[in-house]
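1. the sequence and its predicted three-dimensional model are supplied below.
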Amino acid sequence: MPSLFESQVTRPLADRLRPAKLDEVVGQGHLFGDDGPITRMIKTGRVPSVILWGPPGCGKTTLARLMADVADMAFEPLSAIFSGVADLRKVFERARGRRATGGATLLFIDEIHRFNKAQQDSFLPYVEDGTITLIGATTENPSFELNAALLSRCQVLVLKRLDDQGLEELLVRAEKEMGFELPLTSEARETLRAMADGDGRYLLNLAEELFSMPPSDDGPLGVAELARTVQKRMPIYDKGDDSHYNLISALHKSIRGSDPDAALYWFNRMLAGGEDPKFVARRLTRMAVEDIGLADPQAQQFCIGAWESYERLGSPEGELALAQAVIYLALAPKSNAGYSAYKKSLKIARETGSLMPPAHILNAPTKLMKDIGYGTGYAYDHDQEDGFSGQNYFPDGMRRQNFYEPVERGFERDLKKRVEYFDRLRQDRQQKRPKD
């Protein structure tokens, strides 16, 4: 029962609108459909240990509480930020006591990825013997942040950021709770949802700020007035977390897919999130090497030039040079033939160990080396009529390899003709060369 002082404190709107039943959860229909994992749990009445992975404000904590209610389990919440081993021991002790009297415990760990390996390992025996059912919430990719042993004992459920429809549903519920509509034009209302960036809790905090405004005779707020009234949420982007890798992957694949518009979008998403433009410049240069290669030999230099331009101009003009590099790479002919040739040749080089070059291409700076055959029989290519001897340059006894296979795109189309030309000459020389 709340105390006299607690009853006088107004609960935040987001807390008042927290779903009381599973069917009130917004934006996670993939978990609650006819064959959804949450639906199956409800039907069986059994809640297994689960990791809830999703962005902030998508309902992870609420979902854990409701799952405990459905399964008639005691709910024990902890935060990995503020809790340690001593707190865990107390929960395990209470859970053992409940189990002795036929009760069950659901232990909810918020930000579970912040626990170290030893702390994560401490859950294992209690999960295995059924003392607790563990539900962990994380904004980070569990594959990278959680122990394999813990992951193997938990089902991972992916929660999605709230879409526009889900955010609007929350606003309608908020208006019903408050008893009046938000003082916004339809365009400003749409902008408000965009400001939340998929975070339902943040949206309700913004709405609460607007509900608290005194009535105005000037009518509803437009987009400009809204922007001056509330603070836009910064994009979810941490240079050390999963979103960092997701966005650079999206940029890379958009460029590889020759889509300059999508590439520019992801490029600017990264910059808006606070990414270091020099990191982007480095990745663009890598894309030029890996995905364009010799199909456009200028792409690499274009990227290095853009990188240098950024370092000399600084922001904001320097970002334009990088944006032009993004466009150039997206529209350049693509080839990974050089990259593939490098990987294949590296593999063979490692496998063949210390094979010596053939004697005829070894230098012979001493008389002894000449006496044992170093350099004997070497054909100086410039002395040949067409500048090509066709000699073997692989180790003796090693089959000739074909690593580089240029594509029929861009400059590599010309290189392909050269490769085929030299192949023909090499075969012709081998046929004319006297047999030993």
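-> Looks like it arrived, so ask away.
2. could you use CA atoms for every contact and neighbour count after this?
-> OK.
3. Glu93: what secondary structure?
-> Counting by DSSP: H, G, I helix; E, B strand; the rest coil, the backbone at Glu93 sits in helix.
4. so how far is stretch 226-244 from its chain's centroid?
-> Centre-to-centre, stretch 226-244 and its host chain are 17 Å apart (Cα atoms, centre = their mean, to the nearest Å).
5. buried residues in that stretch?
-> By 16 or more other Cα atoms under 10 Å, the buried positions in stretch 226-244 come out as Leu226, Lys232, Ile236, Tyr237, Asp242, Ser243, His244.
6. next, the one to line up against it:
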Amino acid sequence: MADLFAPPPAQEPTPTAAAPENGPLAERLRPRTLDDVIGQDHLTGPDGAIGRMVAAGKLSSMILWGPPGTGKTSIARLLADAVGMRYVSISAVFSGVADLRKAFAEAESMAGLGRRTLLFVDEIHRFNRAQQDGFLPYVERGTVTLVGATTENPSFALNAALLSRAQVLILHRLDAAALGQLLARAEETIGVPLPLTPAARDALIASADGDGRFLINQAETLFDVSLAAPLDPAELSKFLMRRMAVYDKDRDGHYNLISALHKSLRGSDPQAALYYLARMLTAGEDPLYVLRRLVRFASEDIGLADPQALIQCLAAKDAYDFLGSPEGELAIVQACLYCATAPKSNAAYVAQKAAWNSARETGSLSPPSNILNAPTKLMKDIGYGAGYAYDHDAEDGFSGADYWPEGMRPQAFYRPVERGFEREVLRRLEWWDKKRQERRGDK
């Protein structure tokens, strides 16, 4: 019976099996135990979540969330081996409902024979909501222990129901020290040092941007050639294709970087703001998207503290429309720097929120009749416009009239701050408030 339901060997690889000597270097360097995993000690170490589960001999379902090339697949394979579970792997990119049904049916059969199944789902965020829901009964019954891998934020990419049944574990991008360890392992495996000067070696590590798989693939290219002398950084950049920035314009990278740009601007750090702006534009972000965010920022976080900020941002949009890339990007840089160095105030933003809330609560109140237009005789007869005080007729151009609906107390939605031009606006408001009290006899 077991032979009828057992998956073919290709679906159930042995985690500790060594890759062929002529296989890809990345496969040959895959860790054989969890102790060999580089850069994720916070998870795989004795005090980490994975380390504790392995020590207890019992795994819970989990989602491994981290950048590419940080060891998600390797960890999943090693987890199954460490606790003696059957390992089945599918990819959400290449698998469909039929593949899931087959995997679950085999897992149920094996569970009847006392064999537990670890189901590894790579790129799990690629499954739609209905497909993700399909995991729930099998995870709840313990038919499978689910280990999903994703590069996307699980809060946005996965069903809440599925997340409630799995522990989210975050893998860190590999730092320079971890990437250096990977290169050392590669050199030990190949038996020769990389043909690089120390500076070029550092440049190679920096180019990986935390991606171990990318680094090993680049190293393998270097091992496969015969060079008369070690390459320096300039020669290395010519020899290897330049790595493009990791950036999905509709996913986490997009939202993380625009958030970082916005908060750097708000924090008046022009250097950091310029860095995140460069990250987005060099990775292929639409410059008009960045400009829209700058225009929004000029109103939301600067407002009347510096009214020129909005003008600068709109001028940058016009300049970019006129010049295009790359010349027009300098205007975006100018607007970015202007916003970062401008005095900040969210008073207009706060005022908008408060006014909108008040309008929703009191939207049925009519304005006072004295400030209503009276284009017809009937409207005049019922008092529209009667007693309206024309401000320009007042000696100081200010009548001090009450413009609020009857039954509604005057509100103070807009509260300028003591920064930039809003300091002057604040003085104006204080002067008008004083005059208003004098005109109404509220001294």
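-> It's in. The shown structure was predicted, so the numbers you read here are calculated from the model rather than taken from an experiment.
7. where does the TM-score land?
-> Once superposed, the chains reach a TM-score of 0.96 (TM-score structural alignment, normalised by the length of structure 1), with 428 aligned residues with a Cα RMSD of 1.6 Å.
8. mind putting the buried residues of stretch 226-244 of structure 1 in a markdown table, distance to Tyr310 of structure 1 and secondary structure included?
-> Formatted as a markdown table, these follow (distance: Cα to Cα, whole Å; DSSP: H, G, I helix; E, B strand; the rest coil):
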| residue | distance to Tyr310 of structure 1 | secondary structure |
| --- | --- | --- |
| Leu226 | 34 | helix |
| Lys232 | 28 | coil |
| Ile236 | 25 | coil |
| Tyr237 | 22 | coil |
| Asp242 | 26 | helix |
| Ser243 | 24 | helix |
| His244 | 21 | helix |
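9. quick one: map Ala325 of structure 1 onto structure 2.
-> Ala325 of structure 1 maps onto Ala335 in structure 2, with residues paired by TM-score structural alignment.
10. test my guess that that match contacts Lys317.
-> No. If you go by Cα atoms under 8 Å, Ala335 of structure 2 and Lys317 don't touch, sitting 9.2 Å apart.
11. please report how far the match of Ala325 of structure 1 lies from Lys443 of structure 2.
-> Going from Ala335 of structure 2 to Lys443 of structure 2 by Cα to Cα, to the nearest Å gives 46 Å.
12. of the two, who's got more company?
-> It is Ala335, of Ala335 of structure 2 and Lys443, that has more neighbours when counted by other Cα atoms under 10 Å, with 24 against 9.
13. where does that one sit, in terms of helix or strand?
-> According to DSSP states H and E, Ala335 of structure 2 maps onto helix 329-341.
14. that helix vs structure 1, average distance?
-> Helix 329-341 of structure 2: mean distance to aligned residues in structure 1 after superposition is 0.8 Å, counting by mean Cα distance after the TM-score superposition for structure 1.
15. what does that helix rub up against?
-> With Cα atoms under 8 Å, 6 or more residues apart in numbering as the test, helix 329-341 of structure 2 has contacts from 264-270, 273-274, 277, 287, 291, 294, 297-298, 302, 309, 312-313, 316-317, 319-320.
16. what residue of structure 1 takes the place of Ala166 of structure 2?
-> With TM-score structural alignment as the criterion, Ala166 of structure 2 pairs with Cys154.
17. tell me the contacts of its match?
-> Going by Cα under 8 Å, 6+ apart, Cys154 of structure 1 touches Pro48, Ser49, Val50, Ile51.
18. I figured Asp133 of structure 2 hits Leu163, correct?
-> No. With contact defined as Cα under 8 Å, Asp133 of structure 2 does not reach Leu163; the gap is 10.7 Å.
19. residues touching Phe394 of structure 1, list them.
-> Pro357, Pro358, Arg400.
20. which of the residues you listed are retained in structure 2?
-> For the contacts of Phe394 of structure 1, the aligned pairs still in contact in structure 2 (both residues aligned by TM-score structural alignment, their matches' Cα atoms under 8 Å) are Pro357, Pro358, Arg400.
21. buried among those? Need that as a selection in ChimeraX.
-> Applying 16+ other Cα under 10 Å to the kept ones among the contacts of Phe394 of structure 1 leaves a buried subset, and the ChimeraX line that selects it is:
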select :358
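22. perfect, I'm done here.
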